[in-house]
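J.: quick one: sequence plus predicted model below, questions after.
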Amino acid sequence: MRRLLAAAFLAMLVTGTAGAQDTQAVPYGSWKQLMINGPACLTWREAWEGGTRECANADYEAWLADIRHWRQERRIRIGYDPARYADPRLAWTRTSFVQTQMMVEDRYFYDPVAGRYTVDRYLDDLTARFGGIDAVLLWPDYPNMGIDDRNQLDQVADLPGGLPAVKAMVADFHRRGVRVLLPMMMWDQGTRAPDRPWPQAIAEMAREIGIDGINGDTQDGVPLAFSLAADKAGHPLAFQPEGVLADEAVAWDLMSWGQYTFAPVPKVDRYKWLEPRHMVNISDRWARDKTDDLHYAFFNGVGWEAWENVWGIWNGISARDGEAMRRVATLERGLGPLLSGPDWQPFYPTRAAGVYASRWPGADGRVAWTIVNRNDHPLDQTVLAVPADGTALRYFDLYHGVELTPRREGDQLLLSFPLEAQGFGAVLALPGAPDPAIRGLMARMKALTATDLASLPRGWAPLPQRLVDIPATPPVATAPEGMVEIPAGDFTFRVQGLEIEGGTSAGVDVAYPWEGEARRYHEHRLSLPRFFMDRFPVTNAQFKRFLDASGYHPRDDRNFLKDWKGGTYPAGWDDRPVTWVSQEDARAYAAWAGKRLPHEWEWQYAAQGRDGRRYPWGDTWRDDAAPVPERGRAVRPPDAVGAHPAGASPFGVQDLVGNVWQWTDEYQDGHTRAAILRGGSLYQPQGSIWYFPQAYRNDQHGKLLLMAPSRDRSALVGFRCVKDAD
């Protein structure tokens, strides 16, 4: 018992000692907390909570000394080595203030009709709307990954034109001064295994196409091994983990995302404070108002993620936020060297309640302040007080592009200037006249701020969608060979999209012609005329007859019939569904056959009949009604059609579920094209929730983002046709 008590007492002493050496600004035990609290006196308290007391200079000085001590001690504890920040090849990260995450399927980035990347169109649009970007995170993987066994490296290699075209596209971004990142997904352990260790494979791919950095999707710190592999490959990369990271990783992860919980009083980014040259891009993808993001970024001298196309769901930036972004980015780019200086002083005292400032002194005698007004109302008053120490400094309101005339009060100079509601301010102190760069910055800001932010709209609305028309076929009276009659009837079309993210927000999934906007859950009563549907998906043998008769060959032929050799399918594959065909390929076959692709609701009616059953054969899953799932890392060929007659629908249509996905409708908005896939496939990659979800039930569908035929083709996407009846 004595030994147990002694051990418990020792543990208490050790814990208490460790806590006592930490800061009061970071709660004990939260070594992974992203943000450092400001001075306690800034916390607003209602009268019934004891009220808020005025902050004295001593409060600020004590707080600043506390977090400085924490930083000094923390660097010792983690054995901090800042060498990587001194590498001139990675210095670009310090001024990468505006990074956008861009889905490669975005229609502003790639033109599938012309078959080319349109980097200038994409960048020109961003410049017009919010002042442009410093870096782009190209996103080619999730949410499509898992439709077959192509891994994250394959997803890049399968971009239109392959790696040579990707390299040229990256060069187009570089020509415009934009750095390029790609993501890596260490959760991708269910698709094809790479033939090299992941750090080596990623480093060599990055070197081949010339990108500048890697975003670590879902990673709470990218391990040092990845930086070392990039160094060994002769192509250093900037790594950017998504989430929180251990303090040690700040030495090699030069960038990170900030995914914060915002409070009225800004907080100090932990990693920016540990290393002022560390770049944080605040990511708040679903927010429809970006004020908090921009306030926290400007206060901390960091950047943000201008993310609008969120997995094919458009969350556009409002005119007000776009103009605020333009102004903040213009100021941050102009003050870049100061904002990564070692002597940053957050929470420099202000004379206005709800207004918060950071002071950024430079080695050349210049001093900048970045200021945010968290109030919902404008201000025009004294904001800053600076020492009147005899130094002949001139002060400039950079935000409005004018020089200030300080008013002396005792041993202080008072600086007064207006601040917009929920707006921004910037002051620069110079030991002499502004140089041409500062004069140019002031002129730009004066022109930009002639319009009050409050006058600009900040509303949000989802992009309208358009269903791509499917022309009717010449009608026939009886079922053609291989087709089944689907009788006319009324049925309830009830279906949900299986997007992994987005909740029930407007804009998620698709908007059917009878709906006002895209949404996840759909229900509509339909009355369908009689039509005919293929009993089975189109097979390899049928598709071969089409090719031989028509001479069809797609212009974009990458991955076309990828599993065929020498112009034909493997022996014994006659009755297997044809795959590695794009929606365009399927349409070409259907037109040759005098048929068309089905609308999704036609597919569902043929699968469920009038009784709303969950699966084509009934309400309970049957293992014998569909192929055995493939849960390994490599796909296997689909089963032959007709091999699972127990899976037939009430009308006798077979192979609807669990063998190959089937093309149906296409939807478009201003930025995204997507196809609705039905029926699911036999492939179930394991180990992650992020793979493309299966949709085996009659009331579920998958939404596949479309880019180009070469990329859209898949090992487990096929099709079946319908024909209209007279």
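T.: That came in fine, so what should we check first?
J.: make it CA atoms for all contacts and neighbour counts henceforth
T.: Noted.
J.: does residue 268 really touch residue 35, like I thought?
T.: Yes. Contact criterion Cα atoms under 8 Å: residue 268 and residue 35 qualify, at 5.4 Å.
J.: contacts for stretch 468-486, please.
T.: For stretch 468-486, contacts defined as Cα atoms under 8 Å, 6 or more residues apart in numbering pick out 530-536, 594-597, 599, 606, 651-653, 665-668, 722-726.
J.: go through those and flag which are in strands.
T.: Secondary structure assignment by DSSP state E places 531, 532, 533, 534, 665, 666, 667, 668, 722, 723, 724 of these in strands.
J.: report the separation between residue 606 and residue 226.
T.: According to Cα to Cα, to the nearest Å, residue 606 and residue 226 sit 51 Å apart.
J.: er, residue 291 actually
T.: Distance from residue 291 to residue 226, by Cα to Cα: 35 Å.
J.: buried residues, the longest helix that the chain contains. List them.
T.: Counting by DSSP state H, the longest helix found in the chain is helix 57-77. Neighbour counts over helix 57-77 (16 or more other Cα atoms under 10 Å) mark 60, 63, 64, 67, 68, 70, 71, 74, 75 as buried.
J.: elements contacting that helix?
T.: helix 270-274, strand 345-348 (3 or more Cα pairs under 8 Å, 6 or more residues apart in numbering; DSSP states H and E).
J.: got another, please set it beside the one above:
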Amino acid sequence: MGAGSALAVHAAEVPAIALRGSQILGPAQQDLGEADWLARLNNWKRDTQGQYPAWLQAMQQWRNSQRAGMAYDDAQYRRPELRWTQRDFVQTQAMVEDRYLYDPATRHYTAKRFLDDLRQRYGGIDSVLLWPVYPNIGIDDRNQWDMLRDMPGGVAGVRGLIRDFHAQGVKVFFPTMPWDTGTRDVGTSMHVATTALMAELGADGINGDTMDGLPLEYRQAADASGRALSLEPELNFRDERMLAYNQQSWGYWAQSLVPMVSKWKWLEPRHMVHVCDRWATDRSTLLQDAFFNGSGIQSWENVWGWWNQLTPRDGEALRRIATIYRAFPEHMVSVAWQPHVQTLHYGVYASAFPLSDSTLWTIINRTDWQISEPVLRLPHQSGQRYFDLWQGRELQPRIVDGAAELSVTLEPHGYGAILRLRAGASMASLPASLQTLAQQARKPLAAYAANWQPLAQQMVAIAPTRAARSAPDGMVEIPAAQFSFKVHGLEIEGENKPGLDVQYPWEAVARRHHLHSLAIRRFYIDRYPVTNAQYLAFVRASGYQPADRHNYLRHWVDGAPRAGDEQRPVVWVSLEDARAYLRWAGKRLPHEWEWQYAAQGTDGRLYPWGNSWDGTMVQAPEQGRSLTAAAVVGQHPQAASPFGVQDLVGSVWQWTSEFADEHTRAAVLRGGSYYQPQNSDWYFPQAYRLDEHGKYLLMAPAKDRAGTMGLRGVQDAAD
């Protein structure tokens, strides 16, 4: 049955529709609360074809009822300055630390390099969600707006980055975090602070992290700021009325053999859902579900520093989907959209997107076999023309009893798309689009690799120092030993996926949990973290001035520590600043295992003083919204390690090893700090135990420096 055909269904036959989160079950699907495997077992054998007319009528009645019940007003979707949201088909979330986005060596943003890579791999994006906050937020008291302003170049630099994206036709979003209530108080409401900063930057949208709909106050504040912003919550709307002013959203969709229908797109076809599964290494079903619904796709790959690149097959499928979307954008938001139109094959599902002079069908093949036979049978009128968009060619239908039978080739778990033009209708852009699609189709999706591989990491080398024969002043000798190095990363998300956390030189892949026996040579380590007085001596003797001075020693006044702070640990120093000091001092950063051995000895203890946590051994934690100073060093000698090293835990975080892959730089931080922002589990986790470490993403000194980040040095020992 084709789009626009009359559906005569008696009222008594109209079934109730079934919802599953933000999705609607298809014809004859059932959701009885059974386990997913049992639902799959039951649903494959149900007659989705015969139930379609009654189901579609029920869907239409339900939509009318829901819209009437919430007094739906589509004014926000008719705003000319926000019409672009309806063509925002492919969005990616990008960590601002991504090395394709910013080059710390030249100190320049590299939006073109970032976009060129995405165009080459999957056809590019329509918008980018730039992410400057989590997982580093909570390392000190900087709030979400502070961390955005701390990006290289500050507000002016970010404005320039946004202009670079706009020049490439890409819209820019930033997140807002409602859970960020433990860091510095911004002094105004969250919606005012966020929308005002977006207007200042010239951004285009706000992504509501963890939010089940951005409240109306965000729309009102955005309009008051003079900047028309798209609102895009991460989660399913808690209130259907939010659909009227949140033009976009994310879709964390359940998957089934029979594809489900987007609830929000069904209620408002112009609403752009970006389907997302950040942890999926096979996105084929996600892409099919999006194409079936005519929905957008979130092509997120850099997930908090874990690189989850689209496989070549998924990337090529996304390229072809996006090519069709961008060539026929008005079809994809058709108010006459009909999901689950009838097809001629089991396991083949289609949606129709009609306009006045043409209709576009998106088709997916859920089966494990290729189909090269008639797929759709449509009412035919003389003069109508048909095109296989996926293959980029015109179709010659078989006309039988006034119906056109259309044959296309669908790969196993593949895609198809058909365009029907009304007699006399013309589309000036169609020949060029067909040419592009035909060129893409020359190589089948099956010819592209579908296997996912984690990205290899390298540990940045630490150059040895001049060897000392005895302990230099202020340092402690650590004897040679065979050390069992056991540690795990405290990333909040990611389970234990390959590629997560770090990859030591002896490991084949990065992973969260690590265990290795190491022969450690004798060395010397600072008894205490480097103090403000020691760092001041370096600055005065060397004249050191970092190229990027933002946040550098921001706790000092007029180039020196405040009176009384001389023996507190120096903070607000980047990894580069720390290395500069240590080179001057004839020292180096400790390898992470050296730091742990100096803190733990050889008995595997959990804390420098033993196996039980004792809060009297460390500085009292700061849990307010404003950062206080770290305690003077040496206040807890009873908490020293077996070798006499002090202030290892609960004082300031300490820089150790750096790791890098093609997209992310990160440093391993040890020891935790005294600062503990409250009210959320999403803040940077503490690592007080000696078998735990933090992974801190690196971008540039301006953003990397922190009010709880210090250092201690190591010097090599002569044999």
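T.: It's in. On a predicted model such as this, the values are computed, not experimentally measured, just so you know.
J.: related to what we said a few turns ago, ChimeraX command to pick out the buried ones of the ones in strands among the contacts of stretch 468-486 of the first structure?
T.: In ChimeraX, this line selects whichever of those come out buried by 16+ other Cα under 10 Å:
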select :531,532,533,534,665,666,667,668,722,723,724
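J.: tell me where the stretch 501-650 of the second structure has helices.
T.: Along the stretch 501-650 of the second structure, counting by DSSP state H, counting those that start in this stretch, helices occupy 532-542, 575-584, 592-600.
J.: okay, those in CSV with mean neighbour count next?
T.: Converted to CSV, those look like this (neighbours: other Cα atoms under 10 Å):
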stretch, mean neighbour count
helix 532-542, 16
helix 575-584, 19
helix 592-600, 24
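J.: please identify which of the ones you listed is closest to residue 99 of the second structure.
T.: Of all those, helix 575-584 sits nearest to residue 99 of the second structure, with 16.5 Å by Cα to Cα.
J.: which strands or helices does that closest one pack on?
T.: Packed against helix 575-584 of the second structure by the contact rule (3+ Cα pairs under 8 Å, 6+ apart) you find helix 532-542, helix 701-704.
J.: how far away from the center of its chain is it?
T.: 32 Å (Cα atoms, centre = their mean, to the nearest Å).
J.: stretch 578-586 of the first structure now?
T.: Using Cα atoms, centre = their mean, the offset of stretch 578-586 of the first structure from its chain centre is 28 Å.
J.: residues in the second structure aligned with it?
T.: Using TM-score structural alignment, stretch 578-586 of the first structure corresponds to residues 570-578 of the second structure.
J.: what is the end-to-end distance of that stretch?
T.: Start and end residues of stretch 570-578 of the second structure are separated by 10 Å (Cα to Cα).
J.: just the strands from the stretch 351-500 of the first structure, written as ranges.
T.: 355-361, 367-373, 379-387, 394-397, 402-403, 407-409, 412-419, 424-430, 466-467, 483-486, 489-497 (DSSP state E, counting those that start in this stretch).
J.: the fourth one - contacts with which helices or strands?
T.: Helices and strands in packing contact with strand 394-397 of the first structure are listed as strand 402-403, strand 424-430; criterion 3+ Cα pairs under 8 Å, 6+ apart.
J.: where in the second structure does that strand fall?
T.: Taking TM-score structural alignment, strand 394-397 of the first structure hits residues 385-388 over in the second structure.
J.: and if you look at stretch 101-115 of the first structure?
T.: So stretch 101-115 of the first structure sits over residues 93-107 in the second structure, by TM-score structural alignment.
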